[in-house]
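# Okay, structure incoming, though there's no sequence with it:
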């Protein structure tokens, strides 16, 4: 059976296009493989940063709760207590609660084992809390004379 030259040229052009399309597919697969490897290498960096951000966020939330308790004591003229509920994993002051996720640990510093008290005259019982992740820790320190709340490493 005899084919025309035009039909032969169309068939050759079709094969050339298919060969080029296969090459593009190989390039695409290679690019995706490289992208997946880079993502796998970068993922641990992001999870570490996320843990550090969570530690800082929760530490600031607890410090804010302590400052709010100090302000409540000054405004109400009554002593305000802040306690740590280890079972519920929360820091409590009146109706205010800051929950602590399982990935973090929190402890009262030895000077404040019974909780922290803020008095109406602007003083406090002093002490603080330690908030820890697997890689680092932050301390929240309450000055007994001025009841100021500071975050330290």
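Thanks, I have it. Worth saying up front: this structure is predicted, and the values here are computed from it rather than measured. Residues are numbered from 1 along each chain as shown.

# CA atoms for contacts and neighbours, from now on please.
OK.

# quick one: the residue nearest in space to the middle of the chain and residue 26, what's the gap?
The structure's the chain has its C-alpha centroid closest to residue 54; by Cα atoms, centre = their mean the separation is 2.6 Å. Counting by Cα to Cα, to the nearest Å, the gap from residue 54 to residue 26 is 42 Å.

# try residue 112
Look at residue 112 and residue 26: by Cα to Cα, they are 65 Å apart.

# same deal with residue 40?
Distance from residue 40 to residue 26, by Cα to Cα: 21 Å.

# Distance from the chain centre to the helix or strand containing the residue nearest to the centre of the chain, please.
Assigned by DSSP states H and E, residue 54 falls within helix 5-76. Its chain's average C-alpha position is 17 Å from that of helix 5-76, according to Cα atoms, centre = their mean, to the nearest Å.

# ok now do residue 92, which residues does it touch?
Contacts for residue 92 (Cα atoms under 8 Å, 6 or more residues apart in numbering) come out as 82, 83, 84, 85, 98.

# Name the SS class of residue 102, please.
The three-state label given to residue 102 by DSSP: H, G, I helix; E, B strand; the rest coil is coil.

# try this one side by side with the last:
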């Protein structure tokens, strides 16, 4: 039969083993703090919303505005011009009250560089041009064909 001291030693040993097993609340909080610190350093450098999805979204908005102006020129029998402000990243429809202001972080350029607007005629033609979203190495171009005034999105 075990003595009282032997039983106390067994209980004390079991408690010591229980304390060493698992994680303490302080250890868990420290681990979460380290994870939060790493996330705070890494996430700002990740450019959410600046990728291909944002470029496609803005290109679709531009295509919609341009097609509306092309259709308005044909429907009304009067030429319609979409005004383009490259410096501000701003497009204004000539056939409606629609406007688009692109996010300032999104690069916006045109070819020809002097393109101040896209004119659509009543017979379904335009002056044509390219609008670039993103860099010239990686991005999306909105192409307006001068003969047919077709408006297409191209990736490059």
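Now that the structure is in, tell me what you want to look at. Keep in mind that what you see is a predicted model, and the values were worked out from it rather than measured.

# on that earlier part again, alignment lookup: the residue nearest to the centre of the first structure to the second structure.
Under the alignment (TM-score structural alignment), residue 54 of the first structure pairs with residue 54 of the second structure.

# Could you report the separation of that match from residue 82 of the second structure?
With distances taken as Cα to Cα, residue 54 of the second structure is found 22 Å from residue 82 of the second structure.

# With residue 103 of the second structure instead?
19 Å.

# okay, these two: which has more neighbours?
Counted by other Cα atoms under 10 Å, residue 103 of the second structure and residue 82 do not tie: residue 82 has more neighbours, with 22 against 14.

# Can you tell me the element the more buried one falls in?
Residue 82 of the second structure belongs to strand 80-85, assigned by DSSP H and E.

# What is that strand packed up against?
In terms of contacts (3 or more Cα pairs under 8 Å, 6 or more residues apart in numbering; DSSP states H and E), strand 80-85 of the second structure is packed against helix 52-76, strand 90-92, strand 117-120.

# Could I get the buried residue list for that strand?
By neighbour count on 16 or more other Cα atoms under 10 Å, the buried set for strand 80-85 of the second structure is 80, 81, 82, 83, 84.

# likewise stretch 140-153 of the first structure?
For stretch 140-153 of the first structure, using 16+ other Cα under 10 Å, the buried residues are 140, 141, 142, 144, 147, 148, 149, 151.

# Provide the contact partners of it at residue level.
Under Cα under 8 Å, 6+ apart, the answer for stretch 140-153 of the first structure is 59-60, 63, 66-67, 70, 118, 122-131, 137-139.

# Could you do stretch 115-128 of the second structure as well?
By Cα under 8 Å, 6+ apart, stretch 115-128 of the second structure touches 69-70, 73-86, 129, 143-149.

# Average offset of stretch 63-75 of the second structure relative to the first structure?
Comparison of stretch 63-75 of the second structure with the first structure after fitting gives an average deviation of 1.5 Å (mean Cα distance after the TM-score superposition for the first structure).

# who's in contact with that stretch?
79-82, 93-96, 98-99, 120-124, 142, 149, 151-153.

# Could you find the counterpart of residue 140 of the first structure in the second structure?
Counting by TM-score structural alignment, residue 140 of the first structure lines up with residue 142 in the second structure.

# quick one: that match is in a strand?
Yes: according to three-state DSSP, residue 142 of the second structure belongs to a strand.

# distance of it from residue 153 of the second structure?
5 Å.

# just residue 77 of the second structure next, same as before
With Cα to Cα as the criterion, residue 77 of the second structure and residue 153 of the second structure are 26 Å apart.
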